[in-house]
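*Asks:* Quick one, what's the 3D model for this:
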Amino acid sequence: MTYTPKDATPATAAANREAVSRYDMDDRQDFADADRGLIAPFPDRLYGADGRILFDPARFDYLAEDAPPPDTVNPSLWRQSQLIRKGGLYKVVDGLYQVRNNDIANLTVVEGEDGLVVIDCMAAVESARQAMAMIREHVSDKPVSAVIYTHTHVDHYGGVKGVVDPADVASGKVPVIAPGTLASFDKHALGENVIVGNAMSRRAAYAFGSLLDLNASGCVSCGIGIASVPGVTISYISPTDPITRTGTTRDLAGLTFEFLYAPDTEAPEEMHIWIPELAALTCAENANHSLHNIQTLRGARTRDARNFARYLDETLERWGDQAQVHYGPHTWPVWGNEGVVTLLESQRDTYKYIHDQALRLANKGWTPLEAAEEIELPEELGRKWFNRGYHGTLHHDVRAVFTKELGMWDGDPVSLHPHPPVETARRFAALIGADRILAEGRRAFEAGDYRWSAQILHTLVFAEPGNEAARHLQADAYEQLGYQAEGPQWRGIYLTAAKELREGVQPAPFATASSDTVLAMPVDILFDFAAVHLIGDKAADADLRVDFRFTDLDETWTMRVRRGVLNARRGAAPETPLTVSGPKAALAGVLLRPATADRLARSGAITLDGDPSVLETYGGLLDEFDPHFPIVTP
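*Replies:* Take a look at the predicted model:
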C-alpha cells in the first residue's frame, strides 16, 4: 500500500519558521553567481536506452526561485535546492565551461588550442553524454585531449564512457590523469564502491532520497547536486597517468595544469588543480558550497578533517594571491580573488575547528555524542552559506573525528559489549510494557519531541515488528524530523525510514557494483570481492585450491580456501586439482558465480583442466547479497 506523506505539524512549521533567524536569508549573491555565464539550459529530457526518463528539468519546477519555503522543508535546505535547480551549460571564464545539474556532479571542460580537457565526468554515461553534446553544440567540436579525475568517487568517473572512447585511452591517444598510483586509484575507486557496494548502495538510497518522490514532501535535492537518478549507466576506465607529487605539471591542449596532491582528505586519493593561464583553481571536493562529510552516511572510510585544512592552506600559500576563480565538481563557481580566498580560508578554518574542538572535548572525557550536541561553529564561520551542512553536517562530522582518531568505542563500558538491538528491545519492552512505550511515543510526538518519540518507539518496533501502531507512529516522528532537517541526507534518511515503516522494504534503485566496475577491478581486488562472499563458518573445514590463468593478462593466480578464509597469490601452485583458463571477464564470472563455469566451458569462453567438482564445492560456500535488506526494522 502506498501512503501519502503527511503535512508538517504545527511544531515543525514553527521550528522551520524559527530557523530562518539562524540564516542570512537576505544574502542573494549565490543566486547571481549560480546564474552567471549561462550559455544554454538543458534542451530536453534525458532518456535511458530503454526509453525511460532519467532526467527532466521540469520535475524541479516546484523549486522556482520565487517560491517561499514550505513548512515541510527547512528554509536553508530549500534555498540551497533552489540554487541547485539552476542548470545547463555555463561559461566560467574564457576557455573554461561547466555543465551543471543534470547529474549529482558537474562536468568541467577546458578548451585549449587543439583540444578539450575534461575534468570529472559526472556519475552516469547518459548525463555525461548530454553534457558533451551541449559542449559540441555551443562551445567547440575539438577532440578530447585528456580526461582528469580529481578523486576516487563514482560521481566523478562514472560517466567517462560518455566523454571518451575507451579505445582512444587504450591506444594512448587520450590520457586519463588521476591522483595516486594507478594501482591505488583503482583500489580505492573500485574497492570502496564494490567490496561493500551492497551495503553502501542501500544506505545511499536512503541518504540521497532515491526512493522518494521529487517534491516538497520528499526529496528536494542532494544538497550538492540535483537528485540522484536510479537506473543510469555507471562506467569506468582506469587512469593511465598518475599524479603522486605536488608541483607536478602537465601540458594539455596547450595549457599548463599544475597539481597539488591531497591524499586522505575528502577521498583517499584526491588532488587540486591550478591552470595559470586562466587563473583558475579547483580544490575538487575539499572546498564546496557546503560543509563536507568527515564520515559519509552512505558508508565510506572516515576522512581526516585536519588534512582538509592542511591542504586548503597549502593551496592558499601556492596560488591564493593569483586565483581569480574557483570552480568545483559540485555547485557553482566563486569569482574574484577576494571571494576565492574567503571561501578557502573559511572552509579551512571550519574543518580545523571541527577537528580541534572535537579532540579538545575528547581529551576532557566527553563522548562523541556529547561533543556533537555541544559544538557549534563560531558565527563568522557558521553564518557562511558555504559552511552549512548540505552534505556533511556539523553533528555527524564531530562524531566522525572521534571515529577517525579514537575508534568506534565511545569510552563508556556500557557500550563495550551491549546486547544486539533486537535483544535489547525485547528486554526493554518486557520491562516497560508495549502499551506504556506506545503511550510515551505518542505523548512525545504530540509534544513535538520527535527525537524522543522516534527513539522510544524504536524499542517497540524492534521488539514487535508487527506492531502497526508503533510502526506508523514512529514513521510520523521520522517524517517530521525529515521536514526539519537542514541536511538533505538526514532528510532523505528520515523520510525514507518513514516510507519503509509504512509501506515495507523498498527495492534498491541502483547498485554501485556495476558490471563495468567489477570487470575493471585489479585482479587482487577481484579476489578480495570474492572473499567477502565466503561464508566463514561454512568454509571453516574446507580446503580447496584453484589456479586461475588470465590469458589476456598473461597472469596466473592461485586461490585457496582454508580455515574459513579465501586467499589468493600470484603464480601457479603445484598439484592444484583444477586450473581455469580464460580472459579476465570470463574468470570474474567463474570466481563470483561458479555455477556458470560449465556453460562458459561448453561455449569455449574458458577451459577447465582437472576436477571441475572443486568449483561446485566452492560455489556451495558463497553467500548472496540481497540489496533489499531492511534498515529501520529487524
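
*Asks:* make it CA atoms for all contacts and neighbour counts henceforth
*Replies:* Will do.

*Asks:* Scan the protein for its longest helix.
*Replies:* helix 337-363 (DSSP state H).

*Asks:* in it, what's buried?
*Replies:* 337, 340-341, 343-359, 361-362 (16 or more other Cα atoms under 10 Å).

*Asks:* Tell me which residues are up against stretch 163-174.
*Replies:* 118, 121, 125, 128-129, 132, 144-147, 175-176, 237, 240 (Cα atoms under 8 Å, 6 or more residues apart in numbering).

*Asks:* Can you tell me which of those is closest to residue 508?
*Replies:* residue 125 (20.0 Å; Cα to Cα).

*Asks:* Next, the structure of the following sequence, for comparison with the previous one:
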Amino acid sequence: MEGPQIAFFVLLLALTGYLGNRLWTAINGPSYKERIQRLAAVDHQLHNHTVEFARPEIIQVTDGLYMAIGYALANSIMIEGKNEIVIVDVTESYETALEIMAAFRNITKKPVAAIIYTHNHADHTYGAKAFIEKESSPPDIWAHESINKEFQRTFTTNTAGYRRAMRQFGVFLPDAVNSGIGKMLKYGDGKSTLGLVFPNKFVHKRVTNLTLAGIEMSIVHIPGETDDQIGVWLPKQDAFLCADDMYKAFPNLYAIRGTPDRNLLQWVESIDTIIEYNPQFLVPSHTRPLVGKSNIQEVLTVYRDAIQYIHDQTLRYINMGMDPTDIANKVTLPKNLKEHPYLQEFYGTTEWSVRTVFTSYLGWFSGDAVDLSPLSKTEKADRMIKLVGVNKLLEQAREALRTKDFQWALELSTYVLITNPGHREATEIKLDSLTSLGSRQKSANGRNYYLTSAFEEASLIDTSVGLQKSRENGVKLLPINLIFRALQIRFKPEDCGHVRTSVYFSFKDSNTHISLTIRNGIAIVKNGACLQCDVVVTTTEKVFKDMIGSRIRSITAYGSGEIEIQGGAMNFRNIMSCFERS
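*Replies:* The predicted structure follows:
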C-alpha cells in the first residue's frame, strides 16, 4: 500500500470511529467519560490552594536548612553540617527522591551521614535509596522504635489500603488538582519504584539528644497522624521540624484511605510540646515553612485548639446519647477557627474527625439496637427492590438528582445496581451523583475519592494498576519475618481448614529460623527453631522471596536444589497452596 493510500485508510478509520461515537452519543447520550467530565468541577479555594506547592523548588529556610517542596506529596528536608548532611524524610518513590537529591547536590556535594524518618507513611520513607550514594557504606537511618510495627500493619493490609489510597490521592484522575497537603502522590501508577530501606537506628525516649553530621539536635517523640511520629529540634537554627503534626490544611484526624483511630488528645499534647520549644522556624513535612516566633505560636495554638474542640464536643454529644452521624452534622468549629487559613478543609474534615473520635471511644456500634446486626448492602438492595420495585427506585433517584439531593440519589442508584449490574440509567444517576458530590468537596481527599469512584464505576480507571509491581517490590525489600506475618492473613481455611501440620524454615544466608504451624483454620508464625516439625525447609531468603512471587520460580528452585525439603516436596507444595498468592 502506497503512502497516500495508507493516509486515506487511516483517515477513513478515524472518521468511522468518530461517526460511530457521534451515533452512539446521539442514541444513548454522552459517553460515561464525557458525562463525568461535563459535571466535574473544582472548588475555587482548593484550586487556589495549589499555589502552596505549585512547582518543584528548594527553599532555604535558614542557614544550613533546606526544604524540597513541590516534587511529590511530601517534602524532603536537608540539614547541612560542616562536612556532611542529614536528610529528613525522603518522599514516596525512588524517582522523585532522585530529583530532589539532584537539586540538593546543586547546593552541596557533602555526603549523607544519616537519614531520619519522621514516621512510617509511604510518602516519607519510600524514596530512601535515592539518598544512598554508596551502598558499601550506607548512612544510618533513624526512626522511632515502633516504626517496624507500623510497617507490618501497613503491609498486611496492602491490597485494600493500596486501592483506597489511589482513590484518596487521585493518582489516576485525568483532572486531579492537588492532594491538599502536597502536589500529587507520585507512587502507585505502575511507573514509580519503591525505594524503601528499613531503619537501623531507633529512638525510644521522649527526647533523644544526638549529634549527626556534627549537628546538635534533639529527636522528639510527637505522635499525631501516627504513634511512631518524631520531630527534630535544631537549637543552632532555632528550628523545629514538626513532621505531620501541622500543615496548611485542616488536619487529617482520620484518613479515608483507611487508618487506625488517631488519638486526638495525644496530637494536642504533641503540638503543646512544639509550642514549648518556641521556634523561630517551623518546618513541616507538607506545605511551606513558617517564620517568626509570634506567627508560629499563633498558628500552632489555633491548630491544637481546633483538634481539642473536635474531641471535646464529640464526647459532649456522645454523652447526650447521639449517634455518630448526628454528631457529625452537629459539630462545627467556631467562626474564628473555621475561617483560619491553616484550618481550611483541604485535607481532613470535621465530619470524618467526629466519626473517628466516636469509634476511638465506643467502637463501631452506634448504641441503637437496630445497628447491632445490620443487613448487608446486598440484603438491603434486594428488599428495597421487592418493596417498591426498580422503576420506583429510579423515579425517586431521578427526582433526588433533579433537586440536588445527591447522597440520596447515590444510595438509591446503588441499590438498583447491586441487583441489576450494568443498568444504564442507574449507572448514569450514580455517576452524576458521585461527580456532583466530588465537585462540591473542598477537601482534595473527598474530591479525589468521589471522582475516582465515578471513573471506576464507568470502568475507565483501574486502581489496582501498579499493585502487583508494588507487591513484588515489597516482597524483595521486606524483612523475612514481616513476609511470614503477612502469610498469616493469606491463609485459606475454606480449602485447608482441616490441615494440621508444621513447617520449619531455615534461611542459610541470614541465619534466620521461623516455624509455621497450621491448625484450626489459622496459620501461626513464630521466630526460632522448631523441635518437632513435619516438614523442614532449608533455603535462602532470596530464593524464598522469588518463590512467593512466581510459581515458575518455585518449580525451578525445586529442580535446581536451591531449596532442600525434608518431609516431602509434594507435602510442602500442598501446604504452600493453602496461602493466597495475591
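
*Asks:* And the TM-score between them?
*Replies:* Once superposed, the chains reach a TM-score of 0.90 (TM-score structural alignment, normalised by the length of the second structure), with 548 aligned residues with a Cα RMSD of 2.0 Å.

*Asks:* Need the contacts of stretch 163-174 of the first structure in TSV (columns: neighbour count).
*Replies:* As requested, those are exported to TSV (neighbours: other Cα atoms under 10 Å):
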residue	neighbour count
118	25
121	33
125	23
128	28
129	20
132	24
144	23
145	21
146	20
147	27
175	21
176	23
237	20
240	16
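
*Asks:* how about the residues you listed in TSV, adding distance to residue 615 of the first structure and secondary structure?
*Replies:* Shown next, in TSV, are those (distance: Cα to Cα, whole Å; DSSP: H, G, I helix; E, B strand; the rest coil):
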residue	distance to residue 615 of the first structure	secondary structure
118	44	strand
121	39	strand
125	36	helix
128	40	helix
129	41	helix
132	45	helix
144	45	strand
145	45	strand
146	43	strand
147	41	strand
175	39	coil
176	37	strand
237	30	coil
240	35	coil
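
*Asks:* Next, format these as a markdown table and append distance to residue 197 of the first structure.
*Replies:* Output for the contacts of stretch 163-174 of the first structure, formatted as a markdown table (distance: Cα to Cα, whole Å):
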| residue | distance to residue 197 of the first structure |
| --- | --- |
| 118 | 27 |
| 121 | 20 |
| 125 | 19 |
| 128 | 23 |
| 129 | 25 |
| 132 | 29 |
| 144 | 31 |
| 145 | 32 |
| 146 | 29 |
| 147 | 25 |
| 175 | 28 |
| 176 | 24 |
| 237 | 18 |
| 240 | 25 |
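
*Asks:* Out of the residues you listed, which comes closest to residue 526 of the first structure?
*Replies:* The shortest approach to residue 526 of the first structure among these belongs to residue 237, at 15.9 Å (Cα to Cα).

*Asks:* counterpart of that closest one in the second structure?
*Replies:* In the second structure, residue 237 of the first structure lines up with residue 197, judged by TM-score structural alignment.

*Asks:* swap in residue 291 of the first structure?
*Replies:* In the second structure, residue 291 of the first structure lands on residue 250 (TM-score structural alignment).

*Asks:* Tell me where the stretch 451-582 of the second structure has strands.
*Replies:* In the stretch 451-582 of the second structure, the strands defined using DSSP state E, counting those that start in this stretch lie at 501-507, 512-519, 522-527, 535-539, 564-566.

*Asks:* In the first structure, point out the residues matching the second one.
*Replies:* Mapped onto the first structure using TM-score structural alignment, strand 512-519 of the second structure covers residues 555-562.

*Asks:* mean per-residue distance, the matching stretch to the second structure?
*Replies:* Taken over the aligned residues, the distance from stretch 555-562 of the first structure to the second structure averages 1.4 Å (mean Cα distance after the TM-score superposition for the first structure).

*Asks:* Buried residues in that stretch, which are they?
*Replies:* So, applying 16+ other Cα under 10 Å, buried residues of stretch 555-562 of the first structure: 556-562.

*Asks:* Arrange those residues in CSV, one row each, with distance to residue 437 of the first structure as further columns.
*Replies:* Putting those into CSV (distance: Cα to Cα, whole Å) gives the following:
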residue, distance to residue 437 of the first structure
556, 60
557, 57
558, 56
559, 52
560, 51
561, 48
562, 48
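
*Asks:* Check the gap between the match of residue 291 of the first structure and residue 562 of the second structure for me.
*Replies:* Computed as Cα to Cα, to the nearest Å, the residue 250 of the second structure to residue 562 of the second structure distance reads 53 Å.

*Asks:* With neighbour numbers in mind, choose between these two.
*Replies:* residue 250 (25 against 14; other Cα atoms under 10 Å).

*Asks:* How far off centre is the match of strand 512-519 of the second structure?
*Replies:* 32 Å (Cα atoms, centre = their mean, to the nearest Å).

*Asks:* Can you tell me which residue sits nearest the middle of the second structure?
*Replies:* Central residue of the second structure (Cα atoms, centre = their mean): residue 165, 4.3 Å from the mean position.

*Asks:* Tell me the secondary structure at the closest residue to that residue other than its chain neighbours.
*Replies:* Excluding the flanking residues, the one nearest residue 165 of the second structure by Cα to Cα, 6 or more residues apart in numbering is residue 257, at 4.8 Å. What DSSP: H, G, I helix; E, B strand; the rest coil gives for residue 257 of the second structure is coil.
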